[in-house]
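Peer 1: Provided below for reference: sequence and predicted model.
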Amino acid sequence: MQNDVAHRRLRELILDGTYPPGVRLTEVDAAATLEMSRTPVREALRALAADGLVRTTGRGAVVVALDPDDLEDAYQVRAALEALTAETAATRQRAGRIAPADLAALRDLAIVTADVTREGRLAEAVGLNRRFHRRIAELAGNAIALRTLDRVWDQIQVSTLRSLQPAVRHAHVSAQHDELLSAIVDGRAEDAGRIARLHVLDTRATAQETAPRA
């Protein structure tokens, strides 16, 4: 459906910073960009508002970012959910419910993510890092947790995009990914949950340190 296509494409443009926080999107301009009629764009903007990425204003919308308190809450929710999905994935692995090929693919993704992060390819690294954590959530098999994480991830990504810098602790990040992967592969559910939660909170602390001062 055109509504779904418009929603997906506008979401991508917001997440990659083409439309940063504060930018007003009119139905006319967005329709021209997407080469679509205004009707699917209107519906897409409504869906993005429900996602928490824009605030509708008449015949358009404004891209929004979380304020500092809400951003902190978002990281806390993300930490709790990623701990849950990591723990669940490890439990399913221990029960033999995850295919070896899926674990191998997750390991390959961790390696590529580490390489790209080390090379300072920031935009690509952000996407790969999210894919790594999303894949763990998929392996957990909890659809509600995955949908909620997608929404929280989107809001955090939009809210922190302006402050992103090349990772100064890429070795630490990659080491945590390796620890998390090992815990899941070994079926150590409690360790997997603990490492996942710590990793998210470390990410939040680093974002606070590198955020530009007013």
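Peer 2: Perfect, thanks for sending it.

Peer 1: can we go C-alpha only for contacts and neighbour counts from here?
Peer 2: Will do.

Peer 1: tell me the centre residue of the protein?
Peer 2: The residue lying closest to the centre of the chain (C-alpha atoms, centre = their mean) is W153, at 3.4 Å.

Peer 1: what kind of secondary structure is it in?
Peer 2: helix (DSSP: H, G, I helix; E, B strand; the rest coil).

Peer 1: adding another structure so you can compare the two:
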Amino acid sequence: MRVPSVYEQVRGLIVLGAYPAGQPITEQELCARLGVSRTPVRETLRRLESDGLVRAARRGVTVVELDAKALRDAYRMRAALDALTAELAARRQQAGKLAPADLGRLAEYADRADRATRGGDLVEGTRHNRAFHAWIATLADNPMVADALERIWDQIIVSTRVSLAAPARTARVDDEHRRMISAIEGGRPGEAAAAAREHVLATMSAVSEGVS
């Protein structure tokens, strides 16, 4: 079994909320927590700063919290990239490059996200929701876009703690997911892109009400 790298461990601690937005982190603390030397910790913090998750502070770093404008900017960028991945996935389906099992897995993620969120488990709901969108990026077969989306997701989650938006949007989120699945399954690139873009912008509007 592969041992997670120092970068993966620290990134996980931040994204999962062990180090919430606004909290300072020192090299010494991470070294003691992970049982590693300063060199990999220092390299990790530089990489996380490049990812936009932390910023340099007087002692160590501080976990970044996006303000209202920066959060809207992140969502708009995510909307553009999600639209692109949905379009590319639909084009690959149109070309007969996606297996039925690939599409079935997409539906499974949507089902799990909906069940968890309706059951009040927003942590699991968010996890499956992210997996749903990440799988569309996988189906799109564009690693550069998938990597950019991962970084944006991290920033959004750290700043909001709930990326599936408000409970009032639960049913709408599931409906929006189903429209995306239908368009991808049907090999309709334009419709898939529009559905993905509208879904993310609707989530942005719901989240912005709480941070604006």
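Peer 2: Great, that's in hand. Please read all numbers here as calculations on a predicted model, not as lab measurements.

Peer 1: so who does the residue nearest to the centre of the first structure touch?
Peer 2: Residues in contact with W153 of the first structure (C-alpha atoms under 8 Å, 6 or more residues apart in numbering) are R78.

Peer 1: relative to I111 of the first structure, how far out is it?
Peer 2: Going from W153 of the first structure to I111 of the first structure by C-alpha to C-alpha, to the nearest Å gives 22 Å.

Peer 1: same thing with E124 of the first structure?
Peer 2: Taking C-alpha to C-alpha, one finds E124 of the first structure at 14 Å from I111 of the first structure.

Peer 1: between the two, who's got more neighbours?
Peer 2: I111 (15 against 12; other C-alpha atoms under 10 Å).

Peer 1: which residues of the second structure fall in helices?
Peer 2: 6-15, 27-34, 38-51, 68-94, 100-118, 122-140, 143-160, 170-185, 189-211 (DSSP state H).

Peer 1: G60 of the second structure: which of the ones you listed is closest?
Peer 2: Set against G60 of the second structure and scored by C-alpha to C-alpha, those come closest in helix 27-34, at 5.9 Å.

Peer 1: which outside residues touch the closest one?
Peer 2: 6, 36-38, 41-42, 60.

Peer 1: L45 of the first structure contacts T56, correct?
Peer 2: Yes - in this structure L45 of the first structure lies within contact range of T56 using C-alpha atoms under 8 Å: 7.2 Å.

Peer 1: okay, those two: which has more neighbours?
Peer 2: Comparing L45 of the first structure with T56 by neighbour count (other C-alpha under 10 Å), the higher total belongs to L45, at 28 against 19.

Peer 1: check contacts around that one.
Peer 2: Contacts of L45 of the first structure by C-alpha under 8 Å, 6+ apart are 7, 54, 56, 60-61.

Peer 1: now do 7 Å
Peer 2: A61 (C-alpha atoms under 7 Å, 6 or more residues apart in numbering).

Peer 1: how about it, what's its match in the second structure?
Peer 2: Matched by TM-score structural alignment, L45 of the first structure corresponds to L45 in the second structure.

Peer 1: do you know how far that match is from V145 of the second structure?
Peer 2: As for L45 of the second structure, its distance to V145 of the second structure is 23 Å (criterion: C-alpha to C-alpha).

Peer 1: can you check V173 of the second structure too?
Peer 2: From V173 of the second structure to V145 of the second structure the distance is 23 Å (C-alpha to C-alpha).

Peer 1: repeat for Y109 of the second structure
Peer 2: Taken as C-alpha to C-alpha, the span from Y109 of the second structure to V145 of the second structure is 20 Å.

Peer 1: what about those two, which has more around it?
Peer 2: Neighbour totals were compared for Y109 of the second structure and V145, and Y109 leads with 21 against 16 (other C-alpha under 10 Å).

Peer 1: what's the nearest residue to the more buried one if we skip its chain neighbours?
Peer 2: The shortest distance from Y109 of the second structure to any non-neighbouring residue, by C-alpha to C-alpha, 6 or more residues apart in numbering, is to F132 (5.1 Å).

Peer 1: what sits against the one you found?
Peer 2: 106, 109-110.

Peer 1: ok, now A110 of the first structure?
Peer 2: 132, 177.

Peer 1: likewise Q155 of the first structure?
Peer 2: 52-53.

Peer 1: so how far is A65 of the first structure from it?
Peer 2: Where A65 of the first structure is concerned, Q155 of the first structure sits at a distance of 7 Å (C-alpha to C-alpha).

Peer 1: and for R131 of the first structure?
Peer 2: 22 Å.

Peer 1: now do D191 of the first structure
Peer 2: Distance from D191 of the first structure to A65 of the first structure, by C-alpha to C-alpha: 33 Å.

Peer 1: setting the sequence-adjacent residues aside, check what's closest to T117 of the first structure.
Peer 2: T117 of the first structure sits nearest to A125 (C-alpha to C-alpha, 6+ apart), 5.3 Å away.

Peer 1: one step back: nearest to A21 of the second structure, out of the helices of the second structure?
Peer 2: Closest among the helices of the second structure, once you apply C-alpha to C-alpha, is helix 143-160, at 6.1 Å.

Peer 1: how many residues are close by R38 of the first structure?
Peer 2: Neighbour tally, R38 of the first structure, other C-alpha under 10 Å: 19.
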